[in-house]
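**Q** What shape does this take:
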Amino acid sequence: MEVSYREEGVASAASSVAGRLVADGVPARLAGGDPTLWGEDAEAEAAVRLGWLTLPRSSRELLPALGELAARTRAAGLTNVVLAGMGGSSLAAEIICATGDVPLTVLDTTDPGQVRRALTDRLESTVVVVASKSGSTVETDCHLRIYQRLFADAGLDPAGRVVVVTDPGSPLEQLAADGGHELVLAPPDVGGRYSALSAFGLVPAALAGADVAGLLDEAAEVLPLLSLDTGNPGLDLGAALGGAALAGRDKLLLEDQLSPIFGLPDWIEQLVAESTGKQGRGILPVVGADPNRSGDELVVAIESDVGDVRVDGPLGAQFLVWEYATAVAGLLLEVDPFDQPQVAESKENTTALLALPDLPTGAPAFTDGPVEVYGAATAKDLPGLFAELLHAIPGDGYLAIMAYLDRLAAFDAPVPEGADFEQMTDAWMMADPLTLRTLLALRTDRPVTFGWGPRFLHSTGQYHKGGPQNGVFLQITGVVTEDVAVPGRPYSLGRLQLAQALGDLAALETRGRPAVRLHLTDRAAGVARLLAAAQEA
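**A** Below you'll find the predicted structure:
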């Protein structure tokens, strides 16, 4: 595992703060799990959140049981592994499986269309991993209820088709006992976004067929380095992240195009944004963007020379080193890297909205074809609105696009008969809301981020509300034509999804930042109109 500085300013800033950290004994203290590092206010939280430092060794105890569980599920013909989890309970496993080229279906959404795709896929051979640290995550609760009813209606016993991963004492632990489900308890002293090498990352990956023992070996190899004052990749990376942020370079552009690890920036995004974005400070990760070479950017490349910092190493080591580096960056920014005080705000807003007879969507400011526009805007059409939002971004700010849509819907786009792969890719891109990020980024030198809702609420959602208040927010929702009922709950997935969007929008609006909601009355046509308008802006 190696971290190298490729730009003089980064090297200078990192060297300055690293010297201070070493003088304070931080490397050995952090590696030893000292909870006093982040100050008196953070000590109580840190004292029960540093178990990730020992996971490369302690998680090995899971391996025999995981091997037996994987063998039993395969012997029972349960080869379609579905992971129901949000944020830290899903991102690591998704990356482990994608990198290992083993199939895993991830449900980290309340979009009825995306959930329906999973429900109609090989039900008879499906095993569902239900993962929630608290045991009360609303999205995961919905997925579990829906699958339990679906299995029962199909005459399939849910007991052997659901595997529960949770903390001791959570509501899910009791549910697993009552339902006869396989239960794997995770260590309670590991926070969700630091749980990649715990049961949350390992259980679904092992069931899907990934080499989780090799992953732990990779992490264990780098572990002894994390107590060193020199040759410590975690210290080197943390000093670069924190030192650059203190020097004003607080936009972290993550580059991984040449890396054999698939999707690592998505995991880093949650880890860094949710850990550092609080008290008006933070580091904003930007995934999938080209550098603008503006003064507040830091480009970190995974296995590539294109960045200001290069990070090389296998996936297990990457997980551990980025966790350590993020804890160091939090120390330098003087924030608690283990809490998430603003995440609950949007959840509480959602709960309050769901209690109302009807969701208060309001009246649109204007309509542009299949797109209704809600919020304060002087523009009269979408190109004008996009220009207005881009103009509103402060010199040190960013634009965040938040799409509460089906992230797989673009693959339904029609492609020309006999199309080659390039033509198919072009067709998918022009049906993908994610393309909006690229088109708007071409029209500004400020960072443009993109998050799928409600997934991003468990990651950058904390930064949006707790970090620097210099964001401009563009939310996208869409009409639901085929909803999914949630057994035992007074709402459907479609109603929950819209309540989550409205709840988060309300949390953003209370901070006085520009925020608008675009509602697609026809999803496919609406996405096409958004992309066309972005090119006209």
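**Q** Please count neighbours and contacts with C-alpha atoms only from this point.
**A** OK.
**Q** Mind listing what's buried along the helix or strand hosting residue 351?
**A** Assigned by DSSP states H and E, residue 351 falls within helix 343-354. Buried residues in helix 343-354, counting neighbours by 16 or more other CA atoms under 10 Å, are found at 343, 346, 347, 349, 350, 353, 354.
**Q** Kindly report the same for stretch 291-310.
**A** By 16+ other CA under 10 Å, the buried positions in stretch 291-310 come out as 291, 296-310.
**Q** biggest separation within the residues you listed, which pair?
**A** Using CA to CA, the buried residues of stretch 291-310 span at most 22.4 Å, a distance reached by 296 and 303.
**Q** which stretches of the stretch 201-350 of the chain form helices?
**A** Under the criterion DSSP state H, counting those that start in this stretch, the stretch 201-350 of the chain contains helices at 212-222, 233-246, 264-276, 315-333, 343-354.
**Q** Please provide the structure for the following sequence as well, for comparison with the first:
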Amino acid sequence: MKVSCREEGVASAAASFAGRLVADGVPARLAAGDPTLWGEDAEAGAPAGPGRAARPQALSRTSRELLPELGRLAERARAQGLTNVVLAGAGGSPAAAEVICDTDDVPLTVLDTTDPGQVLRALAEPPGATIVVVADAGGSALETGCLLRIYERHFTDAGIAPAERIVVVTGPGSPLERRARESGHQVVLSDPGAGGRAPALSAYTLVACALAGARVERLLDDADQVLQLLSLDIGNPGLDLGAALGGAALGGRDKLLLDDRLSAIAGLPGWIEELVAGSTGKRGRGILPVVGADPSRSGDELIVAIESDIGDVRVDGPLGAQFAVWEYAAAVAGLALDVDPADRPDEAGARDNTVALLDLPDLPTGAPAFTDGPVEVYGGVTAKDLPGLFAELLHTVPAGGYLSIMAYLDRLAAFDAPVPDRADFEQMTDAWMTADAATLRALLALRTDRPVTFGWGPRCLHSTGQYHKGGPQNGVFLLITGAVAEDVVIPGRPYTLGRLQLAQALGDLGAVETRGRPAVRLHLTDRAAGVAHLLAAAQEA
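**A** Model (predicted):
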């Protein structure tokens, strides 16, 4: 595993900051799990999370101790012909599992969403071949609780005992553990030292990956190769990377540019985005990851590449080692910014808003400022059409700020777009991009020198959402919702998935607005037509 600072200014700042950390004995203390690095509050709080001071060697041991149990689960699933593995989770573990399974080229359905269309797509797979892993560290996430209820009913309706097909991964003593045991589900308990956050190499990720057929033991072997280096003062890749991130941020380069085009490991930048934003964005500080952006050389960017020569910092190593090093580096960057990476002080606001909204007879959507085709626009804007709105939002972004797009939609809907007969892969990709809400990021980024980020809701609530509320208050927010063509009933709840999804979006919007940040919501009355209309308008902005 190797971290190389390829730009002189970055190398100098990293060396200076790393020297101060070594003088304070930080590398060994961090590897040993010393919570006093983050002050008395952290020392007295809950067990250390991955971004704080969870001992990586100890976590590796507990993950390796899971291997026999994971082997038995996978063998039993294969014997029963359970080839469709679904991971229902929230936060970083679903993103990590996607990267692992994509790297090993094994199928895994990830549900960290409340979008009815995306959930219905997963439910359309044969229940007789399906096994579901419900992973929730704290045991109280809205998404996982609802998905558990939906799949319990799904299996029951198919004449299958849910206890035979649902595996629950949670923390010891959590509400989810009690419920799972009462229902007879298979339960896998996480390492208590992982706290309320799910490291990439913990049970929250590895159970589903093992069931899907990923090479989990090799992943841990790769991590072990680097874990022994993380207590060293010299030759410590986690320290080198964290010092580069933190030193650059202290010098004003607090926008972290990541791109799959600069990564030999597909999908890893998306997981890094969740880790770094959630770990550092608080107390008005933070490092903003920007995935998929072209460098603007505006002076506040740091480009990090995974096994690529294009960038200010290059990080080389296999996936298991990457996970371990980046989690350690996020903790080091937190020290630079004087924030506790394991703390998420602003994450609860949007969740509390959602719960309060769900108690109302009707969701308070308000009246649109104007309607442009299949798109309703909500918020205090002066524009009269979508091209004008996009121009207005981009003009509103302050120096040092950013535009964030958050889409509470089906992130797989673009793959339903029609493609030409006998289309090659490039033609199929073009068809998908023209139907993908995420394409809006690139189109708007062409029209500004400020960063434009994109995230799918509610996934973003558990990661970048912390940065949006707790980080530097210089963001401008564009939130997208859509009409629901076919909803999903949540057994035992007085609301549907569609209502929950909209409540989460409105709760997120409210949490941003209470901080005085400009925010606009676009509601697509027809999702497919609405996305096409947005992309066309962005090209006219």
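**Q** quick one on the thing from earlier: corresponding residues in the second structure for the helix holding residue 351 of the first structure?
**A** Mapped onto the second structure using TM-score structural alignment, helix 343-354 of the first structure spans residues 347-358.
**Q** can you tell me the mean distance of the matching stretch from the first structure after alignment?
**A** With mean CA distance after the TM-score superposition for the first structure, stretch 347-358 of the second structure departs from the first structure by a mean of 0.3 Å once superposed.
**Q** list the contacts for the aligned partner of residue 407 of the second structure in the first structure?
**A** Counting by TM-score structural alignment, residue 407 of the second structure lines up with residue 403 in the first structure. When contacts are counted by CA atoms under 8 Å, 6 or more residues apart in numbering, residue 403 of the first structure touches 433, 450, 451, 452, 453, 475, 476, 477.
**Q** right, and the pair among those residues with maximum separation?
**A** Farthest pair in the contacts of residue 403 of the first structure (CA to CA) is 450 and 477. Separation: 13.8 Å.
**Q** still on that earlier bit, could you redo the buried residues of helix 343-354 of the first structure as CSV and give each row distance to residue 167 of the first structure?
**A** Formatted as CSV, these follow (distance: CA to CA, whole Å):
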residue, distance to residue 167 of the first structure
343, 19
346, 23
347, 20
349, 26
350, 24
353, 29
354, 27
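**Q** Compute the distance between the match of residue 407 of the second structure and residue 374 of the first structure, please.
**A** Distance of residue 403 of the first structure to residue 374 of the first structure, computed by CA to CA, to the nearest Å: 15 Å.
**Q** again with residue 215 of the first structure
**A** Residue 215 of the first structure sits at a distance of 46 Å from residue 374 of the first structure (criterion: CA to CA).
**Q** swap in residue 391 of the first structure?
**A** Applying CA to CA, the value for residue 391 of the first structure to residue 374 of the first structure is 18 Å.
**Q** Have a look at the two and say which one is more surrounded.
**A** The residue with more neighbours, out of residue 391 of the first structure and residue 374, is residue 374; 19 against 13, by other CA atoms under 10 Å.
**Q** Residue in the second structure paired with that one?
**A** Using TM-score structural alignment, the equivalent of residue 374 of the first structure in the second structure is residue 378.
**Q** which ones are touching its match?
**A** Listed by CA under 8 Å, 6+ apart, the contact partners of residue 378 of the second structure are 366, 367, 368, 369, 370, 520, 521, 522, 523.
**Q** if we go to 6 Å?
**A** Each residue near residue 378 of the second structure by CA atoms under 6 Å, 6 or more residues apart in numbering is listed here: 368, 369, 520, 521.
**Q** thinking again about what came up before, out of the buried residues of helix 343-354 of the first structure, the closest to residue 176 of the first structure would be?
**A** The nearest member of these to residue 176 of the first structure, counting by CA to CA, is residue 347 at 24.7 Å.
**Q** do you know how far the closest one is from residue 510 of the first structure?
**A** Distance of residue 347 of the first structure to residue 510 of the first structure, given as CA to CA: 15 Å.
**Q** cool, residue 242 of the first structure as well?
**A** Relative to residue 510 of the first structure, residue 242 of the first structure is positioned 29 Å away (CA to CA).
**Q** The two - which one has more neighbours?
**A** residue 242 (30 against 9).
**Q** Give me the aligned partner of the more buried one over in the second structure.
**A** Using TM-score structural alignment, residue 242 of the first structure pairs with residue 246 in the second structure.
**Q** go on, residue 190 of the first structure?
**A** Matched to the second structure by TM-score structural alignment, residue 190 of the first structure sits across from residue 194.
**Q** can you pull the contacts of its match?
**A** For residue 194 of the second structure, the contact set (CA under 6 Å, 6+ apart) comprises residue 49.
**Q** try it again with 10 Å
**A** For residue 194 of the second structure, the contacting residues are 46-56, 58-59, 137, 171, 202-203, by CA atoms under 10 Å, 6 or more residues apart in numbering.
**Q** Selection in PyMOL covering whichever of the residues you listed are buried, please.
**A** Here is the PyMOL selection string for the buried members of the contacts of residue 194 of the second structure, based on 16+ other CA under 10 Å:
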select buried, resi 46+47+48+49+50+51+52+53+54+55+56+58+59+137+171+202+203
